[in-house]
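> Here is the input, now give the coordinates:
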Amino acid sequence: MSDVNSRIGEIVKSSDVVLFMKGTPLFPQCGFSSRAIAILDHLGVAYDSVDVLQDMEIRQGIKSYSDWPTIPQLYVKGEFVGGSDIMMEMYEAGELEQLMSETGVARAS
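Have a look, this model is predicted:
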């Protein structure tokens, strides 16, 4: 498991915003992942995504890495933010946009 944790750690640190999701941004494979992508796209931030359906080690490992049982999972500047419900609550309250701004997340080009 430590190998998976180090792989996940490298992924999380490789980009300011990383979304572990089911599917891809162009073809999400669940409603929660679709909602998470819609929020990030609406915020206009640059982000990377990881399709957990393509790697079973990552799919299981991310749950223990974050101590969060569901996917999608959002990381900003290496810190776990939450799943799609938390993303939606933060987005509606203006907190997610504020977090992106305060942490200096780049805008999508």
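
> Please count neighbours and contacts with C-alpha atoms only from this point.
Noted.

> got the contact list for residue 4?
Counting by Cα atoms under 8 Å, 6 or more residues apart in numbering, residue 4 touches 57-58, 61.

> correction: residue 18
By Cα under 8 Å, 6+ apart, the neighbours of residue 18 are 11-12, 47-50, 74-76.

> One more: residue 45?
Taking Cα under 8 Å, 6+ apart, we find residue 45 in contact with 100, 105-108.

> Skipping its backbone neighbours, what lies nearest it in space?
residue 107 (4.2 Å; Cα to Cα, 6 or more residues apart in numbering).

> Would you do the same for the sequence below? I want to compare the two.
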Amino acid sequence: MDIQDVIRQQVTSNPVVLYMKGTPQFPQCGFSAAAVQILKRCGVSAIAAVNVLEDDAIRQGIKEFSNWPTIPQLYIGGEFIGGSDIMREMFESGELQQLLADAGVVKSAG
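A predicted model of the protein is given here:
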């Protein structure tokens, strides 16, 4: 299976996928740590996290898959959302919580 197929399968078989450096328990960079904190503050308890430091093919492949050069990368319902800066902006506006509620991952705030 080609790496793009592996990534496609990961993002479509999990409601929330975070491609990050490290793990939610032990993030290996500040941006990945921020992304995990934002998801936790939204009420996401189970994050399907993919540690890009463990697999160079995934690390390079995810950048090509999303056409986005940096890690972390968040996917909700198979859709690419963005990195930690975009996640922060969406969290502050309430948009991220709504997306997560729509995906059935967290209870709706309203």
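
> Pull the most distant pair out of the contacts of residue 18 of structure 1.
50 and 76 (13.9 Å; Cα to Cα).

> For the helix or strand hosting residue 6 of structure 1, what is the distance to the chain centroid?
Per DSSP states H and E: residue 6 of structure 1 is located in helix 2-13. Put simply, helix 2-13 of structure 1 sits 14 Å off its chain's centre (Cα atoms, centre = their mean, to the nearest Å).

> cool, stretch 92-109 of structure 1 as well?
Counting by Cα atoms, centre = their mean, stretch 92-109 of structure 1 comes out at 13 Å from the chain centroid.

> wait, isn't residue 32 of structure 2 in contact with residue 88?
No. Assessed by Cα atoms under 8 Å, residue 32 of structure 2 is found out of contact with residue 88, at 11.9 Å.

> of the two, who's got more company?
residue 32 (25 against 18; other Cα atoms under 10 Å).

> ok, now which ones touch that one?
Counting by Cα under 8 Å, 6+ apart, residue 32 of structure 2 makes contact with 20-22, 71-72, 84.

> same thing with residue 34 of structure 1?
25, 28.

> same deal with residue 5 of structure 1?
So residue 5 of structure 1 contacts 61-62, 65 (Cα under 8 Å, 6+ apart).

> helices and strands around the strand or helix carrying residue 81 of structure 2, which ones?
Element membership for residue 81 of structure 2 (DSSP H and E) is strand 79-82. In terms of contacts (3 or more Cα pairs under 8 Å, 6 or more residues apart in numbering; DSSP states H and E), strand 79-82 of structure 2 is packed against strand 73-76.
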